[in-house]
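Novice: the following block contains a protein sequence and its predicted model.
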Amino acid sequence: MCSSPEGWIPEKTRAMGSQRTTLEVWAARCENSHWIEKSRHDFVTEADRQAEALIANALLQAVPESRVVGEELSPSAAPVGDVVWIVDPLDGTTNFLHGYLQYAVSIGVLVEGALSAGVVHDVARDRVYWGASGLGAWEGDRRLHVSGLTEPRQALVGTGFPFKNLPLLRRYLDQFAAIMGATSGIRRAGAAALDLVDVAVGRLDCFWELTLAPWDVAAGVVLVREAGGVVTTLDGSTDVLQHGSVVAGNPGLHKWLMDLLRSA
């Protein structure tokens, strides 16, 4: 087993390059592709499944004793093992199907149970963001930093609707109204991995969503934390890989956002 996540970053980046080729091939066929509705508002295509298989093979070849947990092919697999990759082969599938250029590949890695590294490939813009514990968060040779904004009235906040758990919609809309009234604006782009990238880069000051899976956030959480931000659940736990809420932000606004969400 590799002793440091730093050594795995090139392997993940190569997997991303292969994944980009797969998506380009399938994007050309997108209009004729078969939409499979997993649940209401939740779709999958052959692009997702082919891509996940390709990524899993690349990662297992790089670290043979590791394990892969992916959204499409192994969503119920337990993330147990010395090295566990958490893969979303296409975050923002509905965007992809509609030609809306906000979708990504996301790979996070647990090392002995600790979230240790992650990489997000913004496919449409061909940008790769990566981070690892103690090494910072990066895009190429540019180190990422969360914003320094501390005034809520100036803040731009990202979000996502709880489309997989509609009974939460009323609570979510109350939160949405509270944040809309307290900030400069809200953005909802439909790909949580890229929303978290935007927090890490400083384009968004905060982000929240009520129903996210581990593969939606594993890589992005590493990026935000390594860029100086804070990520918790709405209950304040730092364990955000439990199929639930995620609240991310810069250190000056995270607590403010938590308090407002809880009181809404």
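Specialist: Yes, it's here. Note that the structure is a prediction, hence the values are computed from the model and not measured.
Novice: from now on I want contacts and neighbour counts done on CA atoms only, so please keep to that.
Specialist: Will do.
Novice: which residue is most remote from the mean position of this protein?
Specialist: In the chain, Asn32 marks the outermost C-alpha relative to the chain mean, sitting 27.5 Å out by C-alpha atoms, centre = their mean.
Novice: all strands of the protein, in order?
Specialist: Taking DSSP state E, the strands of the chain run over residues 36-39, 42-44, 67-70, 83-91, 104-111, 114-122, 127-132, 136-139, 142-143, 156-159, 185-187, 206-212, 230-232, 244-249.
Novice: and these: which comes nearest Met258?
Specialist: Among the strands of the chain, the nearest to Met258 by C-alpha to C-alpha is strand 244-249 (7.2 Å).
Novice: what is that closest one packed up against?
Specialist: The contact analysis (3 or more C-alpha pairs under 8 Å, 6 or more residues apart in numbering; DSSP states H and E) places strand 244-249 against helix 192-201, strand 206-212, strand 230-232, helix 254-263.
Novice: what helices or strands is the shortest one leaning on?
Specialist: This means strand 230-232. Strand 230-232 packs on helix 214-226, strand 244-249, going by 3+ C-alpha pairs under 8 Å, 6+ apart.
Novice: give me the contact list for it.
Specialist: Contacts with strand 230-232, where a contact means C-alpha atoms under 8 Å, 6 or more residues apart in numbering, come from 221, 224-225, 238-240, 246-251, 254.
Novice: looking at the residues you listed, spot the one nearest Gly108.
Specialist: Val221 (8.8 Å).
Novice: quick revisit: so which of the helices and strands packed on strand 230-232 is the most packed in?
Specialist: Counting by mean count of other C-alpha atoms under 10 Å, helix 214-226 has the highest mean neighbour count of these, with a mean of 29.
Novice: put this next to the previous one:
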Amino acid sequence: MSQQASLHPMLNVAIKAARAAGAIINRASMDLDILKINTKSPNDFVTEVDQAAEKVIIETLLQAYPDHGILAEESGREYGAKHSEFVWIIDPLDGTTNFIHGLPMYCVSIALAHRGVVQQAVVYDPTRNDLFYATKGRGAFLNDRRLRVSKRTRLSDALIGTGFPFRRGDNFKRYMKMFEAVMVECAGLRRPGAAALDLCYVAAGYYDAFFETGLQPWDVAAGSLIITEAGGLIGNFTGEADFLHQREVVAGSPKIYGQLVQILAPYTRVITAEEAEGDAKPADGKAAGKKKTADAAGVVAADAAAAPKKRAAVRIRKDELGGEGA
């Protein structure tokens, strides 16, 4: 029996939704000249394709599970049940800038969190028809192939993925310092421009690790489960599990992850509740606010805002990723 035939019912619905969104994206990629593009903020774009893909995902999910909640990049918490224990976390098109330019590196990302723990994850690359997916406790897969993180143990041999800051207000100088600190210690750095896909590349062993700042929950929720189910580790820059709302993430095979955390720990920056107030803005531009975002996703550590300014670097095991902030 193929792996596909024995998937969890909720994962099957997520795959159906991801493929429907991928079909919309593929059709639109054939005629980029007529694409309508809006600017959310400088260098941060949204297209009618993002919105159409998100619409079909939400419709597919709520048709099957009308009592579930939704946290989506373009519409925030506008759809779905507001206080459900089940929340779908959706990025309909991660890598919009690549898509606009015809660079075939973008994907659909869908995760399901239950009581704060990501249980199901799908990342679909429509250009390659590559389907990455995982169910908590049942492993991670690319199409029908089981995924495992790489076996490399030395950072000097490692290929590391990253993402450059691009929004106004991002701390470019801080990023350049950490970029240099990592670059001189590893075999190479890559920046394709779609974080959800980058995380899957860690799970598949294409990268040995990945780090980025400025990410939102929908960028990392699905990829985080796919990585841990492939035997990898994921956390914030000090190795703690509250990365989803801290806008910083590092992931990798266990040995490389530990070495990368040591390099990145000095660059960590605790996000306060006030700073997170602008997180997860719906399409109309009104801030959802951290409280609403956290309630919807069920995935933020309750004491994240009260975390100390200096935190010791710690290793996070796969079995520690449950509970709040996972």
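Specialist: Yes, it's here. In this text, all values refer to a predicted model and were calculated from it rather than measured experimentally.
Novice: okay, the strands of structure 1 in a markdown table with distance to Leu173 of structure 1 next?
Specialist: Formatted as a markdown table, the strands of structure 1 follow (distance: least, C-alpha to C-alpha, whole Å):
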| stretch | distance to Leu173 of structure 1 |
| --- | --- |
| strand 36-39 | 22 |
| strand 42-44 | 20 |
| strand 67-70 | 30 |
| strand 83-91 | 23 |
| strand 104-111 | 26 |
| strand 114-122 | 28 |
| strand 127-132 | 31 |
| strand 136-139 | 32 |
| strand 142-143 | 35 |
| strand 156-159 | 11 |
| strand 185-187 | 12 |
| strand 206-212 | 11 |
| strand 230-232 | 20 |
| strand 244-249 | 15 |
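Novice: how far does stretch 128-138 of structure 2 stretch from one end to the other?
Specialist: 24 Å (C-alpha to C-alpha, to the nearest Å).
Novice: ugh, wrong one, I meant stretch 22-39 of structure 2
Specialist: 22 Å.
Novice: matching residues in structure 1 for that stretch?
Specialist: Counting by TM-score structural alignment, stretch 22-39 of structure 2 pairs with residues 20-37 of structure 1.
Novice: in that stretch, what's buried?
Specialist: Neighbour counts over stretch 20-37 of structure 1 (16 or more other C-alpha atoms under 10 Å) mark Arg20, Thr22, Leu23, Trp26, Ala27, Cys30 as buried.
Novice: from the chain's centre, how far out does that stretch sit?
Specialist: Averaging C-alpha positions (C-alpha atoms, centre = their mean, to the nearest Å) puts stretch 20-37 of structure 1 21 Å from its chain's average.
Novice: so what's Val13 of structure 2 closest to, chain neighbours aside?
Specialist: Leu61 (6.6 Å; C-alpha to C-alpha, 6 or more residues apart in numbering).
Novice: need the counterpart of the one you found in structure 1.
Specialist: Using TM-score structural alignment, Leu61 of structure 2 pairs with Leu59 in structure 1.
Novice: which bit of structure 2 covers stretch 193-209 of structure 1?
Specialist: Stretch 193-209 of structure 1 corresponds to residues 196-212 in structure 2, going by TM-score structural alignment.
Novice: any idea how far apart the tips of the matching stretch sit?
Specialist: End to end - C-alpha to C-alpha - stretch 196-212 of structure 2 spans 11 Å.
Novice: in it, what counts as buried?
Specialist: Across stretch 196-212 of structure 2, burial judged by 16+ other C-alpha under 10 Å covers 196-212.
Novice: what's the neighbour count on the aligned partner of Ala158 of structure 2 in structure 1?
Specialist: Aligned by TM-score structural alignment, Ala158 of structure 2 pairs with Ala155 of structure 1. When counting by other C-alpha atoms under 10 Å, one arrives at 21 neighbours for Ala155 of structure 1.
Novice: from Arg127 of structure 1, how far off is the residue most central in space within structure 1?
Specialist: With the centre of structure 1 defined as its mean C-alpha position, the nearest residue by C-alpha atoms, centre = their mean is Ala193, 2.4 Å away. Remark: distance between Ala193 of structure 1 and Arg127 of structure 1 (C-alpha to C-alpha) = 13 Å.
Novice: for the alignment partner in structure 1 of Pro254 of structure 2, give me its contacts.
Specialist: Correspondence of Pro254 of structure 2 to structure 1, assessed by TM-score structural alignment: Pro251. Contacts for Pro251 of structure 1 (C-alpha under 8 Å, 6+ apart) come out as Gly228, Gly229, Val230.
Novice: with distance to Glu151 of structure 1 added, can I get the helices and strands packed on strand 230-232 of structure 1 in TSV?
Specialist: Shown next, in TSV, are these (distance: least, C-alpha to C-alpha, whole Å):
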stretch	distance to Glu151 of structure 1
helix 214-226	19
strand 244-249	13
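Novice: for those, which one sits closest to Ala51 of structure 1?
Specialist: Closest of these to Ala51 of structure 1 is helix 214-226, at 14.2 Å (criterion: C-alpha to C-alpha).
Novice: specify the angle between the closest one and strand 104-111 in degrees.
Specialist: For helix 214-226 of structure 1 against strand 104-111, the angle by axes from the mean of the first three to the mean of the last three C-alpha atoms, to 10 degrees is 80 degrees.
Novice: which strands and helices sit next to helix 214-226 of structure 1?
Specialist: Contacts defined by 3+ C-alpha pairs under 8 Å, 6+ apart place helix 214-226 of structure 1 against strand 83-91, strand 104-111, strand 114-122, strand 127-132, strand 136-139, helix 192-201, strand 230-232.
Novice: kindly reformat the ones you listed as TSV containing distance to Lys164 of structure 1.
Specialist: Compiled in TSV, those are given as follows (distance: least, C-alpha to C-alpha, whole Å):
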stretch	distance to Lys164 of structure 1
strand 83-91	14
strand 104-111	19
strand 114-122	23
strand 127-132	27
strand 136-139	30
helix 192-201	14
strand 230-232	20
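Novice: the helix ranked longest in structure 2 vs structure 1, average offset?
Specialist: Counting residues, the longest helix found in structure 2 (DSSP state H) is helix 9-29. Per the superposition on structure 1, helix 9-29 of structure 2 and its aligned residues are separated by 1.5 Å on average (mean C-alpha distance after the TM-score superposition for structure 1).
Novice: my guess is Gln216 of structure 2 contacts Arg247. True?
Specialist: Yes - at 6.1 Å, Gln216 of structure 2 counts as touching Arg247 under the criterion of C-alpha atoms under 8 Å.
Novice: which residue packs closest to Ala209 of structure 2, ignoring adjacent ones?
Specialist: Gly252 (3.8 Å).
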